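# next come a sequence and a model predicted from it.
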Amino acid sequence: MSNTPAPTSMTASDLAEILFCSGLQQSDRPSAEQVRAAIDARIGACGGDSSVCVALVAQEAGDHPETYSARMRWALGIVAAAYPDVRTAA
């Protein structure tokens, strides 16, 4: 398996936000390939508009503030592993 490049020129934070609003869970112990597939699927479900995913993250953060931090830390960490060449900041 090769490291698939990140969609467009998104940062790790962008990709983590997209992963955050996917159905993938930490308890799934996803592989890098599963993380990339979940991000690709979520981008497609958002019509290719990452701002739609960002809005979903904001909604989830408001609905579940007690789990937001832990889930976002997980998303950031696993995105860094799945996309090792992605920049971390804009």
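Everything's here; your move. Numbering: from 1, shown residues only.
# every contact and neighbour count from this point should use C-alpha atoms.
Will do.
# what's the spacing between the residue nearest the centre of the chain and Ala55?
The residue lying closest to the centre of the chain (CA atoms, centre = their mean) is Leu19, at 2.2 Å. Per CA to CA, to the nearest Å, Leu19 is found 13 Å from Ala55.
# re the thing from before, surely the residue nearest to the centre of the chain touches Ala38?
Yes - counting by CA atoms under 8 Å, Ala38 is a contact partner of Leu19 at 6.7 Å.
# in which helix or strand would I find the residue nearest to the centre of the chain?
helix 12-20 (DSSP states H and E).
# the helix or strand following that helix - contacts with which helices or strands?
Scanning forward in sequence from helix 12-20 by DSSP H and E, the next helix or strand is helix 32-45. In terms of contacts (3 or more CA pairs under 8 Å, 6 or more residues apart in numbering; DSSP states H and E), helix 32-45 is packed against helix 12-20, helix 50-63, helix 65-82.
# here's the one I want to compare it with:
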Amino acid sequence: MFTTTELAQVLFATSLQPSDRLSPVQIRETVDERLCACGGDLARCAAYVAQEAGDHPETYVRRMRWALDAVAGAYMLAAA
């Protein structure tokens, strides 16, 4: 089982944007697809997030906040 923070890092590493209107199912499917593409290696996603934070600090916080909120909502609904 992954934490919300780990799932948010995976979502952050996708091409989805905060402006996209995404359902919880779409978010979970995208996270699953990205995890499969990375061979389940969370370190690859974390490395991408760190690189983006360094390269684009002005947008990092907003995108990570979106990713955290998106996965919290998507996975909370899945558990219900």
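Thanks, I have it. Bear in mind that the values here come from a model prediction, so they are computed numbers and not experimental data.
# now the TM-score, please.
Between these two chains, after superposing, the TM-score reads 0.91 (TM-score structural alignment, normalised by the length of structure 2); 78 aligned residues with a CA RMSD of 1.4 Å.
# what's the closest of the helices and strands packed on helix 32-45 of structure 1 to Gln34 of structure 1?
The closest of the helices and strands packed on helix 32-45 of structure 1 to Gln34 of structure 1 is helix 65-82. By CA to CA, the value is 8.9 Å.
# may I see the buried residues of that closest one?
The neighbour-count check on helix 65-82 of structure 1 (16 or more other CA atoms under 10 Å) flags 68, 71-72, 74-76, 78-80, 82 as buried.
# which residues touch the helix holding Leu19 of structure 1?
Here helix 12-20 of structure 1 makes contact (CA atoms under 8 Å, 6 or more residues apart in numbering) with 35, 38-39, 42-43, 50, 53-54, 57, 71-72, 75-76, 79-80, 83, 86-89.
# which residues in structure 2 does that helix match up with?
Alignment of helix 12-20 of structure 1 against structure 2: residues 4-12, by TM-score structural alignment.
# ok, stretch 29-37 of structure 1 next?
With TM-score structural alignment as the criterion, stretch 29-37 of structure 1 aligns to 21-29.
# so what touches that stretch?
Contacts for stretch 21-29 of structure 2 (CA under 8 Å, 6+ apart): 11, 70-71, 73-75, 77.
# just how off-centre is it within its chain?
Between the centre of stretch 21-29 of structure 2 and the centre of its chain there are 11 Å (CA atoms, centre = their mean, to the nearest Å).
# list the buried residues of that stretch.
Quick answer for stretch 21-29 of structure 2 (16+ other CA under 10 Å): 24, 27-28.
# looking at these, spot the one nearest His56 of structure 2.
Among these, and counting by CA to CA, the member closest to His56 of structure 2 is Ile27, at 23.2 Å.
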